[in-house]
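1. Sequence plus predicted model, see below.
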Amino acid sequence: MAQNDHDAILGRFEGKRHIYPLIVYYENTDAGGVVYHANYLAFAERARSAMLNLLGFTNRNIAERHKVAIAVRQCTLDFRRPALLEDRITVESRVIKVGGASLGFEQKIMRGDDELVVIEIYLACMSLEEFRAQRLPDELRTVFNSCLDVTKD
């Protein structure tokens, strides 16, 4: 697989927003063909990991180089409409806060122009040795500050 092909499966940036495409598969749904509520969190996690990868990092290399992990601290989901079996959806992610040891994201799961789920999620940087909050490594802070988007839709 060529590098450009690999990058394509990680989504793309449109301005400061990361756009990650998905297809709803049978495994994502309940018996009625509706996406099971917990799967929206999995979709959002996958999109944030892809965004991180496009920015030049992986969760593994952050852990190995800096001995830290980025973990979910707080999350709210606003369910507006269901995604259905075989829908083509996107996860639109934007960085809304960069703190000393934290990151905030707004993620919208969309079907075309329809907002299906809006997620506000806050992550904490923590030491892998003590499992306590630790300042974001400078290189991560720099890259996430470059993505910071505090505009309101």
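-> That came through fine. Predicted model only: the values in this text are computed from it and were never measured.

2. make it CA atoms for all contacts and neighbour counts henceforth
-> Fine.

3. which residue is nearest the middle of the protein?
-> Centroid-nearest residue in the chain, with CA atoms, centre = their mean: residue 48, separated by 2.3 Å.

4. quick one: secondary structure of that residue?
-> Assigned by DSSP: H, G, I helix; E, B strand; the rest coil, the conformation of residue 48 is helix.

5. want to compare, so here's the second one:
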Amino acid sequence: MPAQLPTFVHRCCVYYEDTDAGGIVYYVNYLKFMERARTEHLRSLGYVQSTLAGEDLLFVVHSAQARYLAPARLDDVLEVTVEVVELKRASLRYRQQVRRLADGVLLCEGQVTVASVRADSLKPRAIPGALHSALAAEPGLSPAGE
């Protein structure tokens, strides 16, 4: 059994453009922060999405759910975690959390299911073997998720 990797963490800062008139992060922007974290997670495994697209592979969001617990504000530094909790032949499900770095408060949590599709037809495509293996080594993945 391969050694488990730590949960992937991506840091980002809240910019003015991320906030509403009240200076609070607009709810949909948490999904953007999560998307960026998933992209950086793939990059940390050695996979760049633009390269994958050139190899006729795209990851598209199938479904997303989020629960908002506390607000983030302008200039907060956030930590966005990425855990693969279910991995199938042509899809995977992530669990993600967004916390404020300064105090560790959980601001938002959710799950996102992503499908692997062909770039040319958007039809399902198996996740390539090496990438599938790298994702299978994730710490949150249960054996039943395979």
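-> Arrived safely, thanks for sending. Because the structure is a prediction, the values reported are computed rather than measured.

6. Is the closest residue to the residue nearest to the centre of the first structure other than its chain neighbours within a helix or a strand, and which one?
-> Excluding its sequence neighbours, the residue lying closest to residue 48 of the first structure (CA to CA, 6 or more residues apart in numbering) is residue 93, at 7.2 Å. Under the criterion of DSSP states H and E, residue 93 of the first structure resides in strand 88-98.

7. which position in the second structure aligns with the residue nearest to residue 48 of the first structure?
-> In the second structure, residue 93 of the first structure lines up with residue 82, judged by TM-score structural alignment.

8. what's near enough to touch its match?
-> 7-9, 34, 37-38, 41, 94-97 (CA atoms under 8 Å, 6 or more residues apart in numbering).

9. Likewise for residue 64 of the second structure?
-> Contacts of residue 64 of the second structure (CA under 8 Å, 6+ apart): 110-113.

10. Quick check: it vs residue 33 of the second structure, distance?
-> 13 Å (CA to CA, to the nearest Å).

11. Please apply the same query to residue 10 of the second structure.
-> Residue 10 of the second structure is 9 Å from residue 33 of the second structure, by CA to CA.

12. Neighbour count for those two, which is higher?
-> residue 33 (23 against 19; other CA atoms under 10 Å).

13. Could you verify my assumption that the more buried one touches residue 80?
-> Yes. Counting by CA atoms under 8 Å, residue 33 of the second structure touches residue 80, with 7.1 Å between them.

14. which residues do these two both contact?
-> What both residue 33 of the second structure and residue 80 touch, as defined by CA under 8 Å, 6+ apart, is the set residue 12.

15. Let's verify the counterpart of residue 42 of the second structure in the first structure: helix, strand, or coil?
-> In the first structure, the residue paired with residue 42 of the second structure is residue 52, using TM-score structural alignment. Of the three states, residue 52 of the first structure takes helix according to three-state DSSP.

16. nearest residue to residue 52 of the first structure other than its sequence neighbours?
-> Once flanking residues are discounted, residue 52 of the first structure sits nearest to residue 58: 6.2 Å by CA to CA, 6+ apart.

17. and the one you found, how far is that from residue 86 of the first structure?
-> 29 Å.
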